[in-house]
Structure formats: structure tokens, C-alpha cells
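Student: Sequence first, then the predicted structure, then my questions.
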Amino acid sequence: MPESYRPPLRKDDKEARTSSQSVSSNTAVSDLRVQHLLDQKDGALHTVRPQQTLHEAVELLRVHRIGALIVTDANGALVGILSERDIVRKLADAPGKTLPHKVEDVMTRAVETCTADESLVTVLKRMTNGRFRHMPVVEGGTLSGLVTIGDVVHFRLTQLEEEALQIKQLIVG
């Protein structure tokens, strides 16, 4: 072997080494806030008044293809939430006589809310533990949005698809 030959050594690598995972990449999901999700929604809030009938509420649910309505007073303040589940319970209690009832007779009054700054993971855990699928977002006493389990799942799936694409691009080049 000639004396001028020397096999490459690790110290010869001048490029900085990178790693596929880091503390920041592994905890990025837990850093996501409700506001990130709200920024991607259309911002439409579908509301109903407590004095309206369930028939009117059911029509709104059907027309907008949603599973819950936020119940607000004349000033727009949150006073409850009316979900499909609330209506089904009333249907079981008063079969054939449900639609004439008022929203205020059926709505959930003790509404769990969150803020736009809350972690999406925390909100999802609260929804899962409480067994409800809709959570109004309230900022300074004002209703600013609605988060659903479907929104969170869709948001996360979109992120995972983007991450998978980035990984493919890194592999392919």
C-alpha cells in the first residue's frame, strides 16, 4: 500500500450531521394550540336562541350539515349548546312530541369551553374524557369559535400527511 493512501476518517466529514428526531420535533404536536385549528376553519358559527323550537334547530343542523348548535342570548352570549345527542334523548322521552319543544328545554347548560391559546392535545383529552364532541372557544367572555373532535382529527391527519411527504422528499432527494 502506498504511503500516501489513507482511508477516510470520521473527522474528514466537514458536513454537519443531522438527526431525524429531536426534542422539538417530538413535542411539536403538543405545542399546537386551538388557534392553529381555528385559523384553518371558515369561522362560521351556527347559533340558535333558547326560545326557538327544536324543529327550527333540527332544520339548521340539516341545512348546515353539523352536529351541534351554540345557544346564545340576544346579546350573543353563550348560554348553552344543543347537540344531536340532546335531541335524541328528548326524542326518547317524548316520542312524536319532540319538535315543538323549546331549545332551552333540551340544551346542555353546563358547557365546557376552551380558549384559543389552549393546547389541542389538552382540549382533545377534555372532550374524550367528558364524552362530548363540540367545545366552544371563548376569549374574554366572547364566543370566538367552535372546535369539534372531527376538526382536531382532520387537522392532525393533514399534518401527518405533510410530514410523510417531507420524509419522502428527504429520501428521494
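Tutor: Sure, I can see it. Numbering: from 1, shown residues only.
Student: For the rest of this, base every contact and every neighbour count on C-alpha atoms.
Tutor: OK.
Student: what ranges do the helices span in this protein?
Tutor: Under the criterion DSSP state H, the chain contains helices at 23-31, 34-39, 54-64, 84-93, 120-130, 149-172.
Student: Nearest to residue 114, out of those?
Tutor: Nearest to residue 114 among those is helix 120-130; the distance by C-alpha to C-alpha comes to 7.2 Å.
Student: Okay, one more to line up with it:
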Amino acid sequence: MADSDRRAMMLKDRPEYNSKPRPLTFQADATVAEAVKAMTDKGYGSVVVVDADEKVEGIVTERDVMRKLVNEKMDAAKTPLSQIMTANPRVAKDTDDVLDWLRIMSNDRFRRLPVVDDEGRIKVVFTQGDFVSYTWPDLMYQAGQMAKASVLKNWHLWLIGGGVALYSIIMVIVVGSM
């Protein structure tokens, strides 16, 4: 299905928007140890760093913990999130188009997208995995079209291969019945 054939879908139209649990949030002065404990307890891969009004200031992912804290041999109990967070991350509005953000995330190589309301307060965090169900039907359709085009393009090879297979089966039957 071409982009022009598709009605733009807003992030808030995705089923995940209302069913996703609230993101883990911490203020910038919280320690990495506190955030990692909460991430571990809840099975989350990131925390959103917010100010007192719940406006996004940064994000800390498992990768940030590994690369910026563990690799640098910093003390998680003493290191504030502000020291390892990705400050001012890209954020989306809930009315933004799904495909636009899927392209941006893919091109800019980031996996988590904080979604904010009109005041900039965190609502949900979308991951690239959340977009898979949106793109999967298109990918399956495209794969089917490619397979069909490949088969039809090489019909003569399929005809020859089918003839050889049929001849082989007949020979097995005839020789086996002797």
C-alpha cells in the first residue's frame, strides 16, 4: 500500500497509546541506582527524566547505563541521572503521524520516543517494537507482491522445473511397479 493510499494515523490512534503503562519518571537529581532498581522491578528499558511539572528533560536507557556509567566505572549510588541522560531527547505530540516518526526513528537510530501532550508533559513512551504491528501488514503485502512478480517473471523456469519433477515422479511409479 503506498503512503498516498493510507490515511495518516496519529500516535494517539494506536491501540498501544491508551493501553501502555505509565512511563517510569524520575527527576534529574535522582540516582542511577534508584532508576535502575525501578527499571528492574518493572521490566522497563528506560526512564524518562522530567522536571517538577512532568515535562521531559531527558531519557536514560539501559544502553546509557552500560556505556556511560558501567563503562566509565562510575558509582550508580552517587551518580545523578542528569550525568548520564540523553538531554532534550526528540519528543512527539500525540497528534503526530505514526509513519513520520517511524522514519525518523529508523533514520536517526533511536528506539524510544517520549510522547507528550500540548504542554510538553509525558504521556507514554513508544518503542520501535510498538510500530511493528502497524507496518507488518504492509511488509507481508510487499513480500507477496515480490514473490508473485518473481514467479511470473520466471514462469518458463517454473514450467521446466515442474515438467522435470512430473517426469521424475512418473518414472519412479513406472519403475517401481515393474
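Tutor: Arrived safely, thanks for sending. Every value quoted in this text rests on a predicted model; they were computed, and no experiment measured them.
Student: Distance of the most centrally placed residue in structure 2 relative to residue 134 of structure 2?
Tutor: Central residue of structure 2 (C-alpha atoms, centre = their mean): residue 128, 1.2 Å from the mean position. For residue 128 of structure 2, the distance to residue 134 of structure 2 equals 11 Å [C-alpha to C-alpha, to the nearest Å].
Student: Based on its surroundings, how many neighbours for residue 25 of structure 2?
Tutor: Neighbour count of residue 25 of structure 2, defined by other C-alpha atoms under 10 Å: 20.
Student: surely it meets residue 44?
Tutor: No - with contacts counted by C-alpha atoms under 8 Å, residue 25 of structure 2 stays clear of residue 44, the gap being 11.1 Å.
Student: if I look at residue 128 and residue 134 of structure 2, which residues touch both of them?
Tutor: Contact with both residue 128 of structure 2 and residue 134 is made by no residue, according to C-alpha atoms under 8 Å, 6 or more residues apart in numbering.
Student: re the thing from before, as CSV, the helices of structure 1 with distance to residue 142 of structure 1 would be great.
Tutor: Below are those laid out as CSV (distance: least, C-alpha to C-alpha, whole Å):
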stretch, distance to residue 142 of structure 1
helix 23-31, 24
helix 34-39, 15
helix 54-64, 22
helix 84-93, 24
helix 120-130, 18
helix 149-172, 21
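Student: how about the ones you listed, which one is nearest residue 138 of structure 1?
Tutor: Comparing the helices of structure 1 by C-alpha to C-alpha, helix 34-39 comes nearest, at 11.0 Å.
Student: Name the residues of that closest one that come out as buried.
Tutor: Using 16 or more other C-alpha atoms under 10 Å as the test for burial, helix 34-39 of structure 1 gives 34-35, 37-38.
Student: just stretch 100-115 of structure 1 next, same as before
Tutor: 101-104, 106-108, 111-115.
Student: Just send these back as CSV, with distance to residue 137 of structure 1 too.
Tutor: Shown next, in CSV, are those (distance: C-alpha to C-alpha, whole Å):
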residue, distance to residue 137 of structure 1
101, 27
102, 24
103, 21
104, 21
106, 21
107, 18
108, 16
111, 11
112, 9
113, 6
114, 5
115, 5
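Student: out of those, which one sits closest to residue 24 of structure 1?
Tutor: Of all the buried residues of stretch 100-115 of structure 1, residue 115 has the smallest distance to residue 24 of structure 1: 23.7 Å, by C-alpha to C-alpha.
Student: In structure 1, what residue corresponds to residue 113 of structure 2?
Tutor: Alignment note (TM-score structural alignment): residue 113 of structure 2 maps to residue 135 of structure 1.
Student: Hmm, its match is touching residue 113, no?
Tutor: Yes - shown here, residue 135 of structure 1 and residue 113 form a contact pair, counting by C-alpha under 8 Å, at 5.5 Å.
Student: one step back: now the match of residue 113 of structure 2: how far from residue 144 of structure 1?
Tutor: For residue 135 of structure 1 relative to residue 144 of structure 1 (C-alpha to C-alpha), the value is 11 Å.
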